[in-house]
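1. Predicted model, plus sequence, below.
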Amino acid sequence: MQRIIIGTAGHVDHGKTVLTKKLTGVDTDRLKEEKKRGISIELGFAPLTLPSGTQVGLVDVPGHERFIKNMLAGIAGIDLVLLIIAGDEGVMPQTREHLDIIDLLEVKNGIVVVTKSDLVDEEWLELLHEEIKEAMVGTVLENAPIIPVSAFTGQGIPDLLAMIDKMAQEMPPKMITGKMRLPVDRVFTITGFGTVATGTLWSGRLKVGDTVEILPGGQNARVRNLQVHGAKVTEAIAGQRVAVNLAGVEMEEIDRGCVLAQPELLTPTHRIDVKLHLLKHVEHPLEQRARIRVHHGTQEVLGRVQFLDREELQPGDSCFCQIVLETPLMPLRGDHYVVRSYSPMITIGGGTIVDSLPAKHKRYQDQVMENLALKFKGEPKDLVLQELSEDQVGLVMPKDIASRTGMEESLIQEILSELTQFQEISYVHGEGTSYYFLKAQEEAWLEITKKRLGQYHHTYPLRSGMPKEDLRSRDFSHLPGKIFNLLIERWLKAEIIKGESQSLALLDFAPQITPPVAQAIQLIEEELLKEPYSPPGWDELAEKAGLKEEEKGEIMTWLIKNQHLVKVSDEVIFHQKAFHEAKERIINYLREHGSIQLAETRDLLKTSRKYALPLLEYLDQSKITIRKGDQRLLKNANL
């Protein structure tokens, strides 16, 4: 199941909250329902069921500050952004700033939604379309679809939902990797429950009964209850919006900007090494020791930038530097962050955290810069895992990782062996090489496979299994055939699934003959044996047995496969007992007379040409007889 969070962005009063209500039926600004619903995450959040039935979460962020903090809940926080632009106003300064933030966070899936389109004419919409396309050039939303809507009239809403659905289906399943982290964006108390913290689960899993560390304070708390999409659950996983009911902590001990994490995972830090990019349209260079606002997760802290190889950073440029913080952050390497100027508060840049616990560096040291560059590329093990998680197919060879990372293949192999030993990854071997993949990826593939096989067994209960190629074409078309076959062989050997010839099935599956089907089969066999050599056609038999249209083919296939019936032509089917008796009569006749003609066969079986001719042709095809002119002879004299 997809775990997708959608976030809104755009200028104030451009209709984000109204659109959210139109899509979900939930007014995300309402707080009075909170106590009635128990643990809730309705503030700025609403579940949205798409036309396909997929349920996603929609985060409405009506205020500029709230937008930044929700977007920075992490890469797993928001998967798809709706950039809202009012049709009667067009691209505004805050629109451009939000677009900068989307770019810095690398939210690559997005839709530009033109609201209030009922207030303007077609000619204006066409002009606005061109303005928007121009504003998107060079950003992650450059090729994003542009959809005009009206939350008042409903115009364009079905198109928007269809596009969201399409993009949601095209997103690859999320990998549940990493240890548990949840940046807190809201805290409240509920009578009878106690303290509740909400946020988007950044990585890992969170279960009822787990102990979490609350940072930066460092106190521990137990997870008493969990809710996802307003429903009580026992486990939440990465990419979900979660409400966490905490035992053993007072509301005053936790606030927005705190992080819930697996104990001993994070260490609060007053210094971070980063790769910083300054937006190209910033009016002035960023100077050494400039005071800035750093946004990470749901937290904003003040700090000063410490350049290590220059005195200032020019607009549009990037560099490695160190940021000294006035209040601690709780990041990990690879996290994204956004920087805003101290005053006025505008977005000026951002980037990636290279080291979350660095030492103080001396300036203009080549070794320092080389080390930062190496860390930016990643530790060897981290790089290997990253390549495995980001590979489009999900299976990679050691030589592929080596070519992408620049590391020696021998080192790659050592890391892969270690990861395999600790069961973080798996592999299949074939054609002289090994293909490696994450354990979590394999679990996702198995989940897909078992679900598909279960659906197939439900639809076709009489079939022994699903054709292997059908499974590949439906769910694994992105995998090369040889790799798919290796993966299936791995699962068959491990007895995770079972196979028969070219079909696959769940371990506990067996073809099911229900009492109504058994009764229909009995009736069909009785009807066929009433006039064994002049049997009724299949459609007539199926009608007498009361078979539904979708059952006819399945039951006939099962009867033939299990040797209850013999299909001698498209129109003629014999009961297997009648067929074998007819075959023996013809063979005995041939032994006595040497040959047999169509008319003689008809008289021998007291039937008509309609049945005799297909029967003789079937015996020819089965190499029991051979035709010479109008005569049939025994092909094998030993019969």
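-> Now that the structure is in, tell me what you want to look at. Numbers count the residues shown, from 1 in each chain.

2. Please make it C-alpha for all contacts and neighbour counts, starting now.
-> OK.

3. Any figure for the gap between P398 and L385?
-> 12 Å (Cα to Cα, to the nearest Å).

4. Check it against this one:
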Amino acid sequence: MHNIIIGTAGHVDHGKTCLIKALSGFDTDRLKEEKKRGITIDLGFANLPNDAGLHIGIIDVPGHEKFVKNMLAGIGGIDLVLLVISLEEGVMPQTVEHFEILKMLHIKQGIVVLTKEDAVDTDWADAVEEDVIGLVKDSFLENAPMIRVSSYTGKNISKLKDMIISMVADLAGRREEAELFRLYVDRVFTMEGFGTVVTGTLQEGSVKTGDDVVLYPAGREIKIRGIQSHGQKEEQAFAGQRTALNLLNVKKEELSRGDILAYPGSIIKTKLIDVKVNTFKTSTRELRSGDRIHLNYGSAQVMAKVILLSKDFLRPGEGDYAQLRFDDDVVLKRNDRFIIRFLSPVETFGGGVVLDIAPLKHKKKDEAVLENMKIKELGSDFDTCELKIAEESHRFPDRHRLAGLMGMTSAEILNIIDTLKTKKKIIVLSDDTFIHLAYWKTITDFSQELLKNFHKENPIKEGMGKEEFKSKLSEQFRLKDSRKSLVLLEELVKRMVVKINASFVADRDFLAEYSAEMNVMLGEIKDIYIKAGIEAPLTVSVIDEFKDKNAAKEVIADLLKNNELIKLNPAVYINAQAYNDALNTLVDFMKDRKEFTLAEFRDLFSTSRKFALQFLEYTDKKRITKLNGDKRVLLKNI
């Protein structure tokens, strides 16, 4: 069923509440103080009965200047507005203020309702109508219907009702995907036997009884116990409905006007947003960069600091890109509209649209930033999403974060992602996160330079250790999750930027080779170990014979890798041929013996006890020999 929200706007005591009562039969003044003072202080709600099969909710907002904050809580997100102007008084200050707010919020359809027709003569009414025509010129209401009514006598009330139904019947329906569910809380109360209840206008999406939703900005998960809409118990509520939600396991005191209930993960909390801000032509004050303001969005009012990005101040009727900085978390979406008010004296003076809910901090008058702002304001969803991936690449966003940033469903984001991938604008990593091609180039450039320097210092080493390489990636790109470095390494290998050999990472074109100088060193080190024979020297002693000790270490490691050396223990290597010759000599020696002593082995090779012991401890470890008391046996499986 088509769900429509109508809102009223206009100066105090111009007959908004009486008009709604005449249309719907319902008195929206619910507070005792409202009855006593005869003005609407808080939001009132009514349903407009009709035979067209439409759910039409009417929001009655206060017109008094002291209650503009409450007016703003109700006027956002409406489908059609009734701009109410009394024929007795004509255009008044709050008429102008409310009208400026309507334009700033981009309300697209409306009807100008001239009330109290019974209280004035025709000439006066004609004069007021001329003033109103001047007010709405060049606005969305310029060609809107205008009707004179009397809530007291009932004149033209039925005609107005038919006019409303005719206009809203053709309005496009709001999006109802559950993933877009968002409700701004404008009332919180308790009902005996039910507990905590919140009401609000369901801006977009849908919600069912039993659903888990999240209370923002607190981030708390809450279950929906029951739903009412248009006075009826429902199993499901849809976008455009005035909705009451009965919540489980949360107290009234834990919620307040301005909170949001939304689909889990669909909202990103932030203390920084990029916006396009405009001031009213009717404002009498300038907005200066650095000013603190009230910002009204949905049903919330928060404090913000305004940083203009291309100007130092805005005169009435001017606009600029800006960054708004908050003390506490706010929960807006891209393309949300908002209104801004000065702190003191309180005055509504402008508004704007949210362009980015998770921007970087910007410097003023940065041309690159301003160009990106234009894309965010005027570009397609495709262009904006590509830009956001570029800006977010250091965070490696997934589709859920991108959906939150763009105010879209995951399915919509995946369609854009597929196109961006096809056009080779982005990289999709194996863990389903995304980075822009420009950021990928930063990663590949770093990796190639890192390995180039490593290979220069280690020309005969197969490459950098895999764990060391991953650690360098994590450090350079501030990876909070250590698993991400493995994902990047896999992508580097997949795209043939680097290659892996066992536990080493190397540049794809790297081949280990000896320079002329290292070839000389190789021959000298080989000679040392060949001449040493069984009397294997300490490795540090061999290295100390060379000026380039790092190169000497590499040569020794390479000889070990190529099986030209054998590692007797962490400090000693032996020439492989010398080792094998010694082992064969021992086998011949043991042909007529069952066992031998350390001294006999020492004498057999005419060496010292030290060298004999380090050799035999190695053969013991390899289970070639076995020590029994003070003698050894040669094992049969040699």
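-> Yep, that arrived. Just so we're clear, the structure is a prediction, and the values are computed from it rather than from any experiment.

5. does G257 of structure 1 count as helix, strand or coil?
-> Assigned state for G257 of structure 1: coil (three-state reduction, DSSP: H, G, I helix; E, B strand; the rest coil).

6. In structure 2, point me to whatever sits opposite it in the alignment.
-> Using TM-score structural alignment to pair residues, one finds that G257 of structure 1 aligns to G258 in structure 2.

7. How about its match: what's its closest non-neighbour residue?
-> Taking Cα to Cα, 6 or more residues apart in numbering as the measure, G258 of structure 2 lies nearest to A300, with 3.6 Å between them; neighbours along the chain are not counted.

8. Likewise for I85 of structure 1?
-> Using Cα to Cα, 6+ apart, the nearest residue to I85 of structure 1 is V114, at 4.9 Å.

9. Number of residues surrounding that neighbour?
-> V114 of structure 1 has 28 neighbouring residues, counting by other Cα atoms under 10 Å.

10. Surely it forms part of a helix?
-> No: the secondary structure assignment for V114 of structure 1 gives strand rather than a helix, going by three-state DSSP.

11. Any idea which residue is closest to the centre of structure 2?
-> Ranked by distance to the mean C-alpha position of structure 2 (Cα atoms, centre = their mean), the top residue is R401 at 4.4 Å.

12. Tell me the helix or strand right after whatever helix or strand E525 of structure 1 lives in.
-> Secondary structure assigned from DSSP states H and E places E525 of structure 1 in helix 515-530. Sequence-wise, the next helix or strand downstream of helix 515-530 of structure 1 (DSSP H and E) is helix 538-545.

13. now the angle from that following helix to helix 515-530?
-> Counting by axes from the mean of the first three to the mean of the last three Cα atoms, to 10 degrees, helix 538-545 of structure 1 points 130 degrees away from the direction of helix 515-530.

14. Where in structure 2 does helix 538-545 of structure 1 fall?
-> The counterpart of helix 538-545 of structure 1 in structure 2, using TM-score structural alignment, is absent.

15. in the helix or strand that comes right after that helix, what's buried?
-> Downstream of helix 538-545 of structure 1, the next assigned helix or strand under DSSP H and E is helix 549-561. Within helix 549-561 of structure 1, the residues that count as buried by 16 or more other Cα atoms under 10 Å are 552, 555-556, 558-560.

16. Equivalent analysis for stretch 91-99 of structure 1, please.
-> If you call a residue buried by 16+ other Cα under 10 Å, then stretch 91-99 of structure 1 has these buried ones: 91, 94-99.

17. from the residues you listed, which single one is nearest T267 of structure 1?
-> Of all the buried residues of stretch 91-99 of structure 1, the one with the least separation from T267 of structure 1 (Cα to Cα) is H98, at 30.2 Å.

18. L72 of structure 1 versus that closest one, what's the distance?
-> 12 Å.

19. Just name the closest of the buried residues of stretch 91-99 of structure 1 to L58 of structure 1, please.
-> For L58 of structure 1, the nearest member of the buried residues of stretch 91-99 of structure 1 is H98. The distance, counting by Cα to Cα, is 17.2 Å.

20. Can you tell me what the closest one aligns to in structure 2?
-> Structural correspondence for H98 of structure 1 with respect to structure 2 (TM-score structural alignment): H98.

21. give the contact list for its match.
-> By Cα atoms under 8 Å, 6 or more residues apart in numbering, the contact set of H98 of structure 2 is 9-11.
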